[in-house]
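Undergrad: Dropping a prediction and its sequence here:
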Amino acid sequence: MLAGCSSSSVDYDQFPGSANTDERVNGRAMTRAQEKERGTVFGDSLSLFGGEDSKKGTGSGIGVNSFLWRATLDTLSFMPLNSADPFGGVIITDWYTPGETPNERFKLTAYILGTALRSDAIKVSVFRQVNVGPNQWQDAVVEPGTVTSMEDAILTRARQLRIDSATAE
């Protein structure tokens, strides 16, 4: 019944990646350069918060421009955050009601479309609703310059972050 099971034991510690052995090349332990050259199952690296590649502005762990990502989060920080996907480059806020206009509320979705710091790499959608009764909101028109103003503010902040990172090096 257990014919498929072998009576001989296998020493799993001899296989690469085991906890009790180090990786070896030609009988010697691998250097960090060799480990980096080999890569990982996640690609060359999976670094969200640092490392050499993050200094380049593309971020090795995210699929979008890291300066645009941080600038978008900074620019939209006054609004409550609903979700943020650094791999897909989508940031969605929850509804925000400005103190000076309590009968209207806004929601934004920002799309970071690439790894380059360019004006066509950011797209913002703004949604506006007005209060028409107790807990009743109706969609309303967004002023024409609102989207452009938000995108310009994000791009300005991203450029400042890039300048600051270049002077820090």
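TA: All right, it came through fine.
Undergrad: only C-alpha atoms for contact and neighbour calcs from this point on.
TA: OK.
Undergrad: what does the longest strand along the chain contact?
TA: Assignment by DSSP state E gives strand 122-133 as the longest strand of the chain. By Cα atoms under 8 Å, 6 or more residues apart in numbering, the surrounding residues in contact with strand 122-133 are 68, 103-113, 137-142, 146-147, 150-151.
Undergrad: same thing with stretch 112-120?
TA: Contacts of stretch 112-120 (Cα under 8 Å, 6+ apart): 58, 63-69, 88-90, 121-123, 155, 158-159.
Undergrad: How far off centre is that stretch?
TA: 13 Å (Cα atoms, centre = their mean, to the nearest Å).
Undergrad: If you count neighbours, what's buried in that stretch?
TA: I112, L113, G114, T115, A116, L117 (16 or more other Cα atoms under 10 Å).
Undergrad: Could I get those in a markdown table, plus columns for secondary structure and distance to T75?
TA: Below are the buried residues of stretch 112-120 laid out as a markdown table (DSSP: H, G, I helix; E, B strand; the rest coil; distance: Cα to Cα, whole Å):
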| residue | secondary structure | distance to T75 |
| --- | --- | --- |
| I112 | strand | 14 |
| L113 | coil | 17 |
| G114 | coil | 18 |
| T115 | coil | 19 |
| A116 | coil | 19 |
| L117 | coil | 16 |
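Undergrad: next, the one to line up against it:
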Amino acid sequence: MIRRSAATLAVSAALALSLSACAGKSDRPKGDLAASKVTTIGVNSYLWRATLDTLSFMPLVQTDSNGGVIVTDWYVNPQTPTERMKVTVSILDQDLRADAVRVAALRETNRGGQWVSAPVQAATTQRLEDLILTRARDLRRSSVAG
């Protein structure tokens, strides 16, 4: 498994928070449920690991592998210090499927020293979901091939 540097992950995350997303599709092969099932935690292990990898640049507040919830603390991107994000990822299934991961985000902007709630573009959460799914598929491919 190749580890990404913290800078690469930070850039990926910054892009994820600023780029619009493509619609995700499920690429779950038919008849291959056993390889995508989880055996040791309550949710799909590839999605769980991929979520932790994708959000590794953000401080974590809560992780629950049985319930499939990861909550980050507020993260301020050094390139945009007047904006901060907080992300909650829910893994909803034991199968590696596109609809098994849900991302919710909060965004605030700093106005005169006060953090004020700001809208989050739907493309931002979709892009994060896509990054998590892509990473999960890569992890699965490397574990099946190895």
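TA: Cool, got the structure. A quick note: this is a predicted structure, and the numbers were derived from the prediction, not measured.
Undergrad: Quick TM-score on the pair, please.
TA: Here the superposed chains carry a TM-score of 0.74, computed using TM-score structural alignment, normalised by the length of structure 2; 113 aligned residues with a Cα RMSD of 1.3 Å.
Undergrad: still on that earlier bit, now restrict the contacts of strand 122-133 of structure 1 to buried residues only.
TA: 68, 104-113, 147, 150-151.
Undergrad: farthest-separated two in those residues?
TA: The most widely separated members of those, counting by Cα to Cα, are E104 and L113 (29.2 Å).
Undergrad: And the helices in structure 2?
TA: 6-18, 33-36, 45-54, 122-145 (DSSP state H).
Undergrad: Read off where the longest one ends up in structure 1.
TA: The alignment of helix 122-145 of structure 2 onto structure 1 (TM-score structural alignment) spans residues 144-167.
Undergrad: Check which residues of that stretch are buried.
TA: Those would be V147, M150, E151, A153, I154, L155, R157, A158, R159, L161, R162, for stretch 144-167 of structure 1 by 16+ other Cα under 10 Å.
Undergrad: where does it sit relative to the chain's centre, distance-wise?
TA: 17 Å.
Undergrad: hang on, the earlier thing: relative to structure 2, what is the average displacement of the longest strand of structure 1?
TA: Compared with structure 2 after the fit, strand 122-133 of structure 1 shows a mean deviation of 0.7 Å (mean Cα distance after the TM-score superposition for structure 1).
Undergrad: residues in structure 2 aligned with that strand?
TA: With TM-score structural alignment as the criterion, strand 122-133 of structure 1 aligns to 101-112.
Undergrad: neighbours around the residue nearest to R137 of structure 2 when sequence neighbours are not counted, how many?
TA: Leaving aside its chain neighbours, R137 of structure 2 sits nearest to Y46 (7.4 Å; criterion: Cα to Cα, 6 or more residues apart in numbering). Y46 of structure 2 sits with 24 neighbouring residues when counted by other Cα atoms under 10 Å.
Undergrad: wait, what's in contact with Y46 of structure 2?
TA: So Y46 of structure 2 contacts L96, A136, R137, L139, R140 (Cα under 8 Å, 6+ apart).
Undergrad: Turn those residues into CSV, including distance to L55 of structure 2.
TA: Formatted as CSV, the contacts of Y46 of structure 2 follow (distance: Cα to Cα, whole Å):
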residue, distance to L55 of structure 2
L96, 18
A136, 13
R137, 16
L139, 15
R140, 18
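Undergrad: farthest-separated two in these?
TA: Using Cα to Cα for every pair in those, the one that comes out farthest apart is L96 and L139, at 11.0 Å.
Undergrad: Give me the neighbour count for P86 of structure 1.
TA: Count around P86 of structure 1 with other Cα under 10 Å applied: 18.
Undergrad: how close does the residue in structure 2 sticking out farthest from the centre get to T82 of structure 2?
TA: Centroid-distance maximum for structure 2: G112 at 31.0 Å, with Cα atoms, centre = their mean. Separation of G112 of structure 2 from T82 of structure 2 (Cα to Cα, to the nearest Å): 10 Å.
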